[in-house]
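Student: Could you look at this predicted model? Sequence included:
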Amino acid sequence: MTDFADLKKQWMKDPDFVAEYEALAPEFAVAGALIKARTLAGMTQADVAEKMKVTQSRIAKMEGGINVSVDALKRYAEATGTTLNISLDPMG
């Protein structure tokens, strides 16, 4: 299994990918954090879905950055044994 961080490192060598990634950074940040939490917990999307009492497709959508509520993020964190931290940082 290829590690997400290794793939990202490889992809970040491509200037076109970097430009698109930076344009979508907020969505990728959430998606990446969810996938990382699940992976570090040794869980599948189905495992997280079962703990959250939702479908696996809902987890896939969350991990794809589709309009995720703070409540859903809290439940995801609990399911993966992590904590949710939200910050608003200055732009620039």
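Tutor: Yes, it's here. Numbering: from 1, shown residues only.

Student: switch to C-alpha atoms for all contacts and neighbour counts from now on
Tutor: Fine.

Student: Output the contacting helices and strands for the lengthiest helix in the chain.
Tutor: The longest helix of the chain (DSSP state H) is helix 25-40. Identification of packing neighbours for helix 25-40 by 3 or more C-alpha pairs under 8 Å, 6 or more residues apart in numbering; DSSP states H and E yields helix 56-63, helix 70-80.

Student: and here's the other structure:
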Amino acid sequence: MDFKEYKAKVFAERPEVKEEYDALAPQYEIIRAEIESRRAIGMTQKELAERMGTAQANISRFESGSYNPSLAFLQKMADSLGKTLKISLE
């Protein structure tokens, strides 16, 4: 059984897990976007942290999902990656 099959099985058997997974989707979407952007330009966590004026540990915690960043942190991150931060309520 691959991960996709396992996830579908768990979601079918435990709707509360799917609900929590869906609730965390925006957080993991921004993490994924940051990691992809950083890697696409060949930047390390340490280099990003230096550009942002923060500690590498903060970048690591952000990427692991254990750090709830402020809007200012996300804006600095986007600027340091040469990206534009867009937030929407849908």
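Tutor: Great, that's in hand. What you are looking at is a predicted structure, and each value in this text was computed from that prediction instead of being measured.

Student: Got a TM-score for the pair?
Tutor: The TM-score (TM-score structural alignment, normalised by the length of the second structure) is 0.71; 80 aligned residues with a C-alpha RMSD of 2.3 Å.

Student: Format the helices and strands packed on helix 25-40 of the first structure as JSON lines; extra columns: mean neighbour count and distance to Glu20 of the first structure.
Tutor: Below are those laid out as JSON lines (neighbours: other C-alpha atoms under 10 Å; distance: least, C-alpha to C-alpha, whole Å):
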{"stretch": "helix 56-63", "mean neighbour count": "17", "distance to Glu20 of the first structure": "18"}
{"stretch": "helix 70-80", "mean neighbour count": "17", "distance to Glu20 of the first structure": "25"}
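
Student: out of those, nearest to Ala41 of the first structure?
Tutor: helix 70-80 (5.9 Å; C-alpha to C-alpha).

Student: Comparing the closest one with the second structure, how large is the average distance?
Tutor: Compared with the second structure after the fit, helix 70-80 of the first structure shows a mean deviation of 0.7 Å (mean C-alpha distance after the TM-score superposition for the first structure).

Student: gap between the most centrally placed residue in the second structure and Ala25 of the second structure?
Tutor: When C-alpha atoms, centre = their mean is applied to the second structure, the residue found nearest the centroid is Ile31 (1.0 Å). Remark: distance between Ile31 of the second structure and Ala25 of the second structure (C-alpha to C-alpha, to the nearest Å) = 10 Å.
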